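S.K.: Let's see this in three dimensions:
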Amino acid sequence: MEPAQNPEHSTLGLNGKAEKLPAGKLHSAQYIIALILAILITGLWRLQVLGADNFRALADANRIRKVPILAPRGRIFDREGRLLVDNYPSVSCYLLREQVKDINLDLPLISRGLNIPIDQIQAILRHYQAAPKYQPIPLKQDITPDEQAFIEAHRNELPELETLDVQRRLYPRDGFAAHLIGYVGEVSEEMLDNPRYAFYDPGDVVGRSGVEETYDSVLRGTDGYKDVIVNSHGKELGHLGETLAIPGKDLRLTIDLDIQMAAEKALEGKVGAIVALDPHTGEVLALASRPTFDPNQFSGRLTKSYWDQILNNPDHPLLDKATQAQLAPGSTFKIIMSVAGLQEGIAQDMHVDCQGGATFYGHFYACDQHHGMVNINNAIPYSCDTFFYTLANRLGIDTIARYARSVGLGQRTGIDLPDEATGTMPSTEWKLRTLHQPWYAGETISVGIGQGAVTVTPVQLARALGGIASGGVFHRPHVVFPDEVSSQDLEAIHESFPGSGETTIPLSKENWEIITDAMANVTGSPIGTAYAAHLDGIDFAGKTGTAQVMSHDALARSGGGHKTQPNAWFVGMTPRRNPDIVVAVLWEHGNWGNNSARLAAQVIDAFVNKQRKRAGNVREVATVPAATTSDATPAPVPAAKPVPSAE
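M.R.: The predicted model follows:
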């Protein structure tokens, strides 16, 4: 009889016979099992002991939610402390994607309760699909009390909906000063790629234009938060604490509300811009652009219908025509021509016989009147094209360009508003660089009257003529008082908005007096092109400009129409020398420069009347003749006087 096999050392083979297991394999299996147990025990120890604090924090996070407390933006005031932009309390609805596995199942109920189309909610979700899942998504702003009640009543069914108290912007009605003030809106994906917005998150509200954009870092406060205890359904059970938000800093603008109102009223129903500056300091007293837009529409979620209305408007309501419209200045450019001609010693002794135009390089250049013998003293009030054609021909384009650039044309002024345009001041170098063509002498003739390739913005023209009337001293235009921001912020703004800034040009006293006296005759003498806009008892000076928008041949082919009428310019000031205010007016397709002069007169009159009231010398407001685009003839003057130019 065979001895029995030890079961710990044998196994049953395929033939039914017991086989012996080698001791080495048995020991290896035992070691492997022991190693696995050791790993499991070590992992369990790390989770239960070393990771206890971490998992405790994660557990707390499941019951504690950080609710942001959005900081209100700083308010905006005019120079006298009158409120322009305020905030008002509002409630917004946010979507918490972490609270639900499949948001699509809840969309029909959310759509009905918040009165939002399902496709709009889906578009919002697509917009934020790349954002971290823990980030709340702004679903609807300014929700109604009924919508708030809906959210509270459906806490268990819709734990993903959360409300947040916010402060929303409240702008003036009817687009008042909209281009100057700007608006706020949600930060865009393109903006987030800009290092300037490195510390912003999707959904944050930032300034998108005007003062709101330039001074966003000043107006924007620091958000706070509160720790809220919630249950598994997201319902609040209590509070643990909070960090208060720090409101943004209030800003005081250089704008004078009374002057701004006068400018807005003058532009009503028109397309164009008005800029009023204090030439002594560069402070912007008023800045208006038409057509305008309602910034209140942009501060929330912009509706498609309003956006389509803005986009389809051929007059471009979002364009700030005061700083961005680049158009030929017409005869307002003759003041720069006069500076160049007098400083070069050419214009003083120049006499031109105007018989309705002159021929240069085989081409006849027309003047709108037969002015007879003209010199520098009456060429400006007459606005005689023939005189300035001749002067331009004698100066040459590069001399003209040198003086124009010295007063700031063809470059930004450095005003603290975004996206300022440069305008164009042509020269031989400019044409070679941009068009790769030589400059022809005949092109200079049109430049002499502010036509051809020369373009300016209203703010450039206001700074240029205001500086000339101030004896050659030019200041950087600005809409916020420098002491309203820190020196560091001010330096950063100047770096971000480069321009001609603070400059001085040599302008002899004699030449200065010739130019300013001639500008006073534009409005104060019956021979002046803006005599219809003169103001009794006010030393009101300026220069008109009527800039064609197409050639005479193109005009004949077009068949006419409002859009073919010339742009009407005027730059005026008071007093004529070292003025306290300079006003530049652009009225697109306003026909004649004297029409824009009447608009400027309304602003000048409001300014002077306010100064006199402060001094206790009250007078009645002057009546300024209303301007119309159909006013195609010059203002009537006594028959015994020379007939003024149609400008």
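S.K.: From now on I want contacts and neighbour counts done on CA atoms only, so please keep to that.
M.R.: Will do.
S.K.: give me every residue that touches Asp580.
M.R.: Asp580 is in contact with Asp278, Pro279, His280, Met573, Thr574, counting by CA atoms under 8 Å, 6 or more residues apart in numbering.
S.K.: residues touching Leu490, list them.
M.R.: Pro482.
S.K.: right, and the helix or strand after the helix or strand harbouring it?
M.R.: Using DSSP states H and E, Leu490 sits in helix 487-496. Next along the chain after helix 487-496, taking DSSP H and E as the criterion, comes strand 503-504.
S.K.: Mind giving me the packing neighbours of the next helix-or-strand element following that next one?
M.R.: Toward the C-terminus, strand 503-504 is succeeded by helix 509-524 as the next helix or strand (DSSP H and E). Packed against helix 509-524, as judged by 3 or more CA pairs under 8 Å, 6 or more residues apart in numbering; DSSP states H and E, are the following elements: helix 334-343, helix 376-382, helix 458-469, strand 541-547.
S.K.: Out of those, flag the one nearest Val211.
M.R.: Minimum separation from Val211 across those (CA to CA) falls at helix 458-469, 15.9 Å.
S.K.: Could you also give me the structure for this next sequence, so I can compare it with the first?
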Amino acid sequence: MLPTDANNQTFSRRDEKIAPGKLAAAQYVIAAILLVLFAGLWRLQILGADNYRLLAEANRVRKVPILAPRGRLFDREGRLLVDNYSSVTCFLLREQMRDADLPLIAEGLHLPMDQLQYILRHYQYAPKYQPIPLKQDITPDEQAFISAHFNELPELETLEEQRRLYPRDGFAAHLIGYVGEISENDLKNPKYDFYEPGDVVGKFGVEEAYDAILRGTDGSRDVIVNSHGREIGKLGEELAVPGKDLKLTIDLDLQMVAEKVMEGKNGGLVAMDPHTGEILAMVSRPTFDPNQFAVRLSRSYWNGIVTDTNHPLMNKAIQAQLAPGSTFKVIMTLAGLQENAAQDLRVVCNGGATFYGHFFGCDRHHGSVDIRNALPYSCDTYYYTLANKLGIDTIAKYGHEVGIGQKTGVDLPGEASGIMPSPEWKLKAQRDKWYAGETISVGIGQGATQASPIQLARALSGIASGGVFIRPHSVMADQIDPQMQQALEETYPGTGKKRIEISTENWETITDAMANVTQSSIGTAAEAHLEGIDFAGKTGTADVISGRKKGTADKATLPNAWFVGMTPRRNPDIVVAVLWEHGYWGNNSAKLAAQVVNAFVEKQRKKAGNLRLVQAALPQPPNQDSGAKDDKSAQPSASAKPVAPADKDAARPASQPVALKPKEQKPAA
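M.R.: Purely as a prediction, here's the structure:
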């Protein structure tokens, strides 16, 4: 009889037992689970012990960067131009960040909320452990806010660093440049492969060209932090290596004069030593304040300078590409003499001449003009005729030889190459053939001809130096090693150093004619004459529109005023090129250049005078013949060594002309 329950229901004995198969399956599942758990425990506790120990240590230890101070900049005499100052930057630690804290952070750091969110988006793909720079150069009250919310805002951290301090009022801003936070576009450039978001790099001028030398190597400090991310101890420190200081070629005294003469004008000025290529002064107007770029640039300031139609961010000394006007006539004179086409060329100027059915005007009726008075007169009619006689191919050949239409290779970013027009150039650039009438305009530096002040400075000083052309540079040569020098030449390619053959007779004819531009009553820059100084040069008045009217009240239609001058006339010690946009006559720029040249000469004379005073104050060697050791009137013996001058400039005042060499000899470099 089957068993019954309390309700007298029957059931089978088989219902009281679990099937052996199900029991075995459950046992296998439990064993597998235990095996997985034991394997995971083995991996965590045994195999991954070292790795997790490091991760735990990383949570306990933080690496705080120590930013390297950037190298300082000095002028050629060791006077400080660009320094650093201590600044505090606020960083955001994203690992500790809470979205609810952002409004309070924005309020305490005086940051608009949209700007704070933009910064977070900018760094969204950066590693989580990398601190985000929120605000640079924070104020004392912002530092107090961070300290007061020490526990409430653990994601905020401060770091003291050295920041750039530039001269005021944009002094030498285009030469020196500025630094700024690396941009997204920069990071896409292979040049910045080793840089990270937030890095500060050189953005312009010397700061950019020599960034690798100036930036130094950052260090780091290992600190112990608590669970809130706050520093509670130190473990070790790797010191930062400061960037190298650099001595620039500019002369502070000369730069100050150049800045003053260009104040309120629009254009560029460059002064250079033709012997070495050292840039003694460089000015571009209007200018900008590089200190604005040293911290996070305000949007209002940036919009103001990028929308300025006078282009304050353009270095017009090396980037302006404009018709050189009559300064090009020096190159025409060289071409005419070297090709034996100008020696016997005589033209009667009656206010212009007709070529190919078109009348080309001249500003005056100069009468009879030859190669010796063509430059002082700046007679367009003469150079129209010479251009027609030479032809565009010959003109372009000499233009290219002296560097027109080519970069000089100056060690500054953004140099423009200009244009030396030719049939080949026009076919390539405009898909059109060359017309003979275009050659006439090129002969006076108009038409498609374009040059920058530094190109003209190098070209005309090279001609005055007997055909020796030097690469301009802004940092003293002894400041960089040969490997860096080679890298610079590859980064900023140009015509570099070269020499062309100029006969001594032609050299003297050209340089004497340039001297008569400023020293003769017929010269176009007679008002810029400097008494007692062998000052030579060439003016240029370049039309900006065709058919301008003299005396027009519209400044935008006035010609650009050019002048390139030097002292002495042969083998000059300094060359100054001035571009004054809409400055009207080239004579106006000549007066500006004369002030810079006069300051240079006066300084050289003073140095030479001081040297003579030092030499006179030195005790004189005794006269060995008389044996009187204390005889002050005795002369030094032939074997006594004279005191060496302080430098080559002190040995001979710049105003003293070089003695003319015999005509059968080549001019000295």
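S.K.: TM-score of the superposition?
M.R.: Superposed pair, TM-score by TM-score structural alignment, normalised by the length of the first structure: 0.91. Supporting alignment: 607 aligned residues with a CA RMSD of 2.0 Å.
S.K.: and which of the contacts of Asp580 of the first structure is nearest Pro381 of the first structure?
M.R.: Of all those, Pro381 of the first structure sits closest to Met573, with 14.8 Å by CA to CA.
S.K.: That closest one is in contact with Ala601, isn't it?
M.R.: No. Using CA atoms under 8 Å as the test, Met573 of the first structure is too far from Ala601 to be in contact (9.2 Å).
S.K.: one step back: among the contacts of Asp580 of the first structure, which ones are in strands?
M.R.: Judged by DSSP state E, the contacts of Asp580 of the first structure include Asp278, Met573, Thr574 as members of strands.
S.K.: Map the second one onto the second structure.
M.R.: In this case it means Met573 of the first structure. The equivalent of Met573 of the first structure in the second structure is Met566 (alignment by TM-score structural alignment).
S.K.: Likewise for Pro172 of the first structure?
M.R.: With TM-score structural alignment defining the correspondence, Pro172 of the first structure maps onto Pro167 in the second structure.
S.K.: ok, now how distant is the nearest residue to Met550 of the first structure once chain neighbours are set aside from Leu555 of the first structure?
M.R.: Once flanking residues are discounted, Met550 of the first structure sits nearest to Thr564: 7.1 Å by CA to CA, 6 or more residues apart in numbering. In this view, Thr564 of the first structure and Leu555 of the first structure are 7 Å apart by CA to CA, to the nearest Å.
S.K.: between those two, which one's more packed in?
M.R.: Thr564 (18 against 15; other CA atoms under 10 Å).
S.K.: What's the more buried one aligned with over in the second structure?
M.R.: Matched across to the second structure, Thr564 of the first structure falls on Thr557, judged by TM-score structural alignment.
S.K.: just checking, that match touches Lys550?
M.R.: No. Judged on CA under 8 Å, Thr557 of the second structure makes no contact with Lys550 at a distance of 9.6 Å.
S.K.: contacting residues for Gly372 of the first structure?
M.R.: Val352, Asp353, Cys354, Gln355.
S.K.: Tell me, how many residues neighbour Ser383 of the first structure?
M.R.: Residues near Ser383 of the first structure, counting by other CA under 10 Å: 30.
S.K.: Aligned to it, what sits in the second structure?
M.R.: The alignment partner of Ser383 of the first structure in the second structure, by TM-score structural alignment, is Ser378.
S.K.: Buried ones among the contacts of Gly372 of the first structure?
M.R.: By neighbour count, with 16 or more other CA atoms under 10 Å, those hold Val352, Cys354 as buried.
S.K.: Which of the contacts of Gly372 of the first structure sits closest to Asp605 of the first structure?
M.R.: Out of the contacts of Gly372 of the first structure, the member with the shortest distance to Asp605 of the first structure (by CA to CA) is Cys354, at 34.7 Å.
S.K.: Look up how far Phe387 of the first structure lies from the closest residue to that closest one other than its chain neighbours.
M.R.: Using CA to CA, 6+ apart and skipping the chain neighbours, the partner closest in space to Cys354 of the first structure is Gly372 (4.7 Å). As judged by CA to CA, Gly372 of the first structure and Phe387 of the first structure stand 10 Å apart.
S.K.: buried stuff in the longest helix belonging to the second structure?
M.R.: If you go by DSSP state H, the second structure has its longest helix at helix 586-617. For helix 586-617 of the second structure, a neighbour-count test (16+ other CA under 10 Å) marks 586-601, 603-605, 607-608, 611 as buried.
S.K.: Can you tell me what sits against the lengthiest strand in the first structure?
M.R.: Ranked by residue count and defined by DSSP E, the top strand of the first structure is strand 83-95. Strand 83-95 of the first structure has contacts (CA under 8 Å, 6+ apart) with 72-73, 75-78, 136-143, 160-172.
S.K.: which residue packs closest to the one residue sitting closest to the centre of the second structure, ignoring adjacent ones?
M.R.: Nearest residue to the geometric centre of the second structure (CA atoms, centre = their mean): Gly205, 1.8 Å. Leaving aside its sequence neighbours, Gly205 of the second structure sits nearest to Gly177 (CA to CA, 6+ apart; 4.0 Å).
S.K.: ok, the counterpart of Ile132 of the second structure in the first structure to Asp201 of the first structure distance?
M.R.: Aligning on TM-score structural alignment places Ile132 of the second structure opposite Ile137 in the first structure. Applying CA to CA, the value for Ile137 of the first structure to Asp201 of the first structure is 11 Å.
S.K.: Neighbour count for those two, which is higher?
M.R.: The neighbour count for Ile137 of the first structure versus Asp201, taken as other CA under 10 Å, is higher for Ile137 (22 against 15).
S.K.: show me what contacts that one?
M.R.: Counting by CA under 8 Å, 6+ apart, Ile137 of the first structure makes contact with Tyr94, Leu95, Leu96, Leu125, Tyr128, Gly203.
S.K.: Nearest to Gly450 of the first structure among those?
M.R.: Gly203 (46.8 Å).
S.K.: Quick check: closest non-adjacent residue to the closest one.
M.R.: Glu186 (5.6 Å).
S.K.: Is the one you found in contact with Leu192, as I believe?
M.R.: No. Counting by CA under 8 Å, Glu186 of the first structure stays clear of Leu192, with 10.8 Å between them.
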